[in-house]
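>>> requesting a structural model of the entry that follows:
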Amino acid sequence: MGGACSRKQGQQVNEEGGYRGVSRRYSRNGSSKWLGASFYRAAVDGKEGKATCPSLLELCIYEICEKIDQYDCALQDIDLGEYPEVDDSWMEVILSQGSSLLSADLSGSDITDRALFHIKDCENIQALNFNFCDQISDSGLDSISGLSNLTTLSFKRNNNITAEGMSALSGLVNLLKLDLERCPGIHGGLVHLRGLSKLEALNLNCCNCITDADMEPLSELTNLKELQVSSSKVTDCGVAFLKGLHKLALLNMERCPVTAACLDSLSAIMGLLYLNLSRCKLTGNGCDKFSRLKALKVLNLGFNDVSDAVLVHLNGLINLESLNLDSCRIRDDGLVNLAGLHRLKCLELSDTEIGSNGLRHLSGLVNLKSLNLSFTVITDGGLGNLSGLSTLRSLNLDVRQITDTGLAALTSLTGLTHLDLFCAKITDAGTNYLRKFTNLQSLEICGGGLTDAGVTNIKDLQSLVLLNLSQNNHLTDASLELIAGLTQLVSLNLSNSQVTSKGLQHLKPLKKLKSLSLESTKVSANDIKRLHEYDLPNLVSFRPE
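Down below sits the predicted model:
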């Protein structure tokens, strides 16, 4: 049994387990009732006075907990991240693993400082995650101070850790990753990180207490590869302390009050690959220093007051694979400076001032996979300039000027897997061109011009996983019958249409469907619930609900 509970020593710890925007504790679809305060239900239901049967899973968990001491089971990894009602009472079992324990994730739990007192007995532990544990303070940190084998430590969103308490981190000499995102009390505490010479990744995102003074001790962390200080008070002066961090590959400074003057310091970091300067204070002045960042692969300049003049200094960044110019003052002529960036895979031009004429400069970007032109002034006439982008996979054309003619101009892009035509003026006739896009996995046409006849040209796109036809108020139950053959669908939206409860029978073959939106139709919440209960067991999100 011990072998089944262990992992290989070289296996990487998954710190996040994917993005968690909302704790699973508050997810209405979470299925973790067996982790409640008691592992065994009361024999009598208090409300009805009826005997209740525990689930098989509950019985198994109860039996294991009762007899676990009879087995030679040395747990190495315990992941209870964001499960409900995990508190101090759980720690006795967790810490009883002693030197066998290598990692523990208790994110979102209700454990307190007191529960961490005996964690020193787990001297071999390598990874600890206490994200969203708002009852841990400096005292809890002090309990961790002797765990010299720790390589990963995370305390996201903690209001109780202070600069003084961070002195406990100074002895964690093998720490590689430290995450203090949204910890507002740590200003002045980074001085205690000076001796952590092995540190490779430091996350201080959304710690608006961080200032230029906090950057000075980081200058000694010469092995640092990733630094995130978004939404802080760091200015150009603070960036100057980073000049000697020659291994730094990723720097996130979104929403920091830095200007183009910071590029003087950043240009000394020859290995910088990922740079986020979105929503900073960049203008055209001083942006010539971008030309020195030859190694850059990803550059985000979105929501800055930069114009075509800045693009002149990007044309030599031949290693760029992703460029974000969202909401910048970019016009058609400026795009000529991107024509030589042949490694570009992702280009964000949303809400810029480019029009159809500028697209001709992009036709040679043969490696482009994703292009966003939403809220621009592109018209049908410009889309023919994209015909050379045969490897394009994702295209967002959220613009009202696109009609059937424009869709026809895109038919050479046979590699498209994502096509967003939100607000475009596509009619039934225009959907004939969709037959060319046999690789489409995601399709959105929400301009209101489709009828059931147009859906006949969509029904054979067998690779579709997401289909959004909302706002087409002429669609009826006949469209549901046509869609029934798209058995790979995971998400379907026909809101603001004429479909009825009777038409729901056609959706029964869509066994992979997880999301269904039929708002402002003649379908009620109870209709969808019955469909879920009897025919679509995987449905987890639906509207109306």
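
>>> drop to CA atoms for contacts and neighbour counts, all remaining ones
Fine.

>>> was I right about Lys369 contacting Asn396?
No. Counting by C-alpha atoms under 8 Å, Lys369 sits too far from Asn396 to count as a contact (11.4 Å).

>>> now do the contacts for Leu227.
Counting by C-alpha atoms under 8 Å, 6 or more residues apart in numbering, Leu227 makes contact with 201-204, 248, 250-252.

>>> quick check: which element contains it?
Element membership for Leu227, per DSSP states H and E: strand 226-228.

>>> what comes into contact with the following helix or strand past that strand?
Sequence-wise, the next helix or strand downstream of strand 226-228 (DSSP H and E) is helix 236-239. Contacts with helix 236-239, where a contact means C-alpha under 8 Å, 6+ apart, come from 211-216, 257-259, 261-262, 265-266.

>>> how far away is Arg400 from Ser374?
Distance from Arg400 to Ser374, counting by C-alpha to C-alpha, to the nearest Å: 9 Å.

>>> what's the burial count for Leu275?
20 (other C-alpha atoms under 10 Å).

>>> so it is in contact with Leu251, correct?
Yes. The criterion here is C-alpha under 8 Å, and Leu275 meets it with Leu251 at 5.1 Å.

>>> from Tyr274, how far off is Lys281?
19 Å.

>>> contact partners for the closest residue to Leu176 other than its chain neighbours?
Of all residues beyond its chain neighbours, the one nearest Leu176 is Leu199 (4.2 Å), with distances taken as C-alpha to C-alpha, 6 or more residues apart in numbering. Applying C-alpha under 8 Å, 6+ apart to Leu199 gives the contacts 174-178, 221, 223-224.

>>> to compare with the earlier structure, here is another sequence to fold:
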Amino acid sequence: CEHVSEHGLGVLSGFSNLTSLSFKRSDGVTAKGMSVFANLVNLVNLDLERCLKIHGGLVHMKGLRKLESLNMRYCNYITDSDIKYLSDLTNLKELQLSSCRITDLGISYLTGLSKLTHLNLESCPVTAACLEAISGLASLMLLNLNRCGIYDEGCESFEDLKKLKVLNLGFNHITDACLVHLKGLINLESLNLDSCKIGDEGLLHLKGLVLLTSLELSDTAIGSNGLRHLSDLRNLYSINLSFTLVTDTGMKKISTLNSLKSVNLDNRLITDVGLAALIGSYWVDSP
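Below is the predicted model of the structure:
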């Protein structure tokens, strides 16, 4: 919406029955112009992705009590002071905040959003300390903490997120010590540990997550020995073992996972022998 101006937003004031509004990548949506949003009391879905001039304008959204979905991905200037105005939006179910300048303080303002099911904090400068506030979001089913720079300390708060189905922890500094706190998340269906500092013994804590359908282990220190802990994951549909230490021996360990449909082996340690073991056919063509 590159040609919508701050002045033009004013025409929206008469659309009090509007339930869905999207202004992706628009510089016309400014903090001042957002004053018109206060009249849109029936909004259910609001998409402001890449609207870079809305910092300071969320104060006009305090009365949008019917709002269920809010997308502010890549609104790079949104800070903690903006997030406090979301604390009364108790019907909010989905909140997208990727690449915003939100810290642990900003996350603390979300504790009353008991209906929140999807929370995306990718690339936000939060720490594992924010998990204490997040652990109170009892309805949470999807949590994206990709590229947040999280360490092990504070990860014990994961244990309270019993309804979680999707967890993205890729590109963080967590180790096997963090995975200890995931073993009780028995409803988990998708887990992303891409480029985390985990090894074989960490997978021991995942063996009880029998509903897992997708597991991302790329660029970790996982080797063939650790894959034995995954033998009970009968629902596993997709596994990424690229750039790990897995060898041909590891292929035999996952060959019993009959639900597998996608296996990423971008790995120079796998040979014809490993592929044959993976499909349960122990022949190898001679050159």
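
>>> please state their TM-score.
Put the two chains on top of each other and the TM-score (TM-score structural alignment, normalised by the length of structure 2) is 0.97; 286 aligned residues with a C-alpha RMSD of 1.4 Å.

>>> picking up where we left off before, neighbour count winner among Lys369 and Asn396 of structure 1?
When Lys369 of structure 1 and Asn396 are compared on other C-alpha under 10 Å, the one with more neighbours turns out to be Lys369, at 23 against 19.

>>> spit out the contact partners of whatever residue of structure 2 lines up with Val234 of structure 1.
Per TM-score structural alignment, the equivalent position to Val234 of structure 1 in structure 2 is Ile102. Contacts here follow C-alpha under 8 Å, 6+ apart; on that basis Ile102 of structure 2 touches 78-80, 124-126.

>>> list the buried residues of stretch 230-249 of structure 2.
230, 232-249 (16 or more other C-alpha atoms under 10 Å).

>>> so it aligns onto which residues of structure 1?
Using TM-score structural alignment, stretch 230-249 of structure 2 pairs with 362-381 in structure 1.

>>> and if you look at stretch 127-137 of structure 2?
So stretch 127-137 of structure 2 sits over residues 259-269 in structure 1, by TM-score structural alignment.

>>> quick one: the strands in the stretch 101-250 of structure 1, in order.
Per DSSP state E, counting those that start in this stretch, the stretch 101-250 of structure 1 carries strands over the ranges 103-105, 127-129, 152-154, 177-179, 201-203, 226-228, 250-252.

>>> turn these into JSON lines, columns for distance to Cys60 of structure 1.
Formatted as JSON lines, those follow (distance: least, C-alpha to C-alpha, whole Å):
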{"stretch": "strand 103-105", "distance to Cys60 of structure 1": "22"}
{"stretch": "strand 127-129", "distance to Cys60 of structure 1": "27"}
{"stretch": "strand 152-154", "distance to Cys60 of structure 1": "32"}
{"stretch": "strand 177-179", "distance to Cys60 of structure 1": "36"}
{"stretch": "strand 201-203", "distance to Cys60 of structure 1": "40"}
{"stretch": "strand 226-228", "distance to Cys60 of structure 1": "43"}
{"stretch": "strand 250-252", "distance to Cys60 of structure 1": "46"}
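
>>> closest to Ile528 of structure 1 out of those strands?
strand 103-105 (37.0 Å; C-alpha to C-alpha).

>>> list the helices and strands that closest one packs on?
Here strand 103-105 of structure 1 touches strand 77-79, strand 127-129, going by 3 or more C-alpha pairs under 8 Å, 6 or more residues apart in numbering; DSSP states H and E.

>>> how many other residues sit next to the alignment partner in structure 1 of Thr271 of structure 2?
When structure 1 is aligned by TM-score structural alignment, the residue opposite Thr271 of structure 2 is Thr403. Number of residues near Thr403 of structure 1 (other C-alpha under 10 Å) recorded here: 19.

>>> which residues of the stretch 151-287 of structure 2 fall in strands?
For the stretch 151-287 of structure 2, strands defined by DSSP E, counting those that start in this stretch occupy the ranges 166-168, 190-192, 214-216, 238-240, 262-264.

>>> ok, back up a step: out of the contacts of helix 236-239 of structure 1, give me the one that has the most neighbours.
Leu266 (27 neighbours).

>>> how near is that one to Ala309 of structure 1?
For Leu266 of structure 1, the distance to Ala309 of structure 1 - C-alpha to C-alpha - is 20 Å.

>>> ok, Thr405 of structure 1 next?
Counting by C-alpha to C-alpha, the gap from Thr405 of structure 1 to Ala309 of structure 1 is 33 Å.

>>> swap in Asn149 of structure 1?
Noted for Asn149 of structure 1: a distance of 50 Å to Ala309 of structure 1, by C-alpha to C-alpha.

>>> next one: Ile210 of structure 1
Ile210 of structure 1 sits 32 Å away from Ala309 of structure 1, going by C-alpha to C-alpha.

>>> okay, these two: which has more neighbours?
Ile210 (25 against 17).

>>> and the gap between the equivalent of Asn45 of structure 2 over in structure 1 and Met91 of structure 1?
Taking TM-score structural alignment, the alignment pairs Asn45 of structure 2 with Lys177 from structure 1. To Met91 of structure 1, Lys177 of structure 1 is 24 Å away according to C-alpha to C-alpha.

>>> what's the answer for Ala453 of structure 1, then?
As for Ala453 of structure 1, its distance to Met91 of structure 1 is 62 Å (criterion: C-alpha to C-alpha).

>>> same thing with Glu58 of structure 1?
20 Å.

>>> ok, now Val336 of structure 1?
Noted for Val336 of structure 1: a distance of 61 Å to Met91 of structure 1, by C-alpha to C-alpha.

>>> what do you get for Ala295 of structure 1?
Distance, Ala295 of structure 1 to Met91 of structure 1, by C-alpha to C-alpha: 47 Å.

>>> cool, Ile64 of structure 1 as well?
Using C-alpha to C-alpha, one obtains 17 Å as the distance from Ile64 of structure 1 to Met91 of structure 1.

>>> Asn468 of structure 1 now?
Counting by C-alpha to C-alpha, the gap from Asn468 of structure 1 to Met91 of structure 1 is 47 Å.
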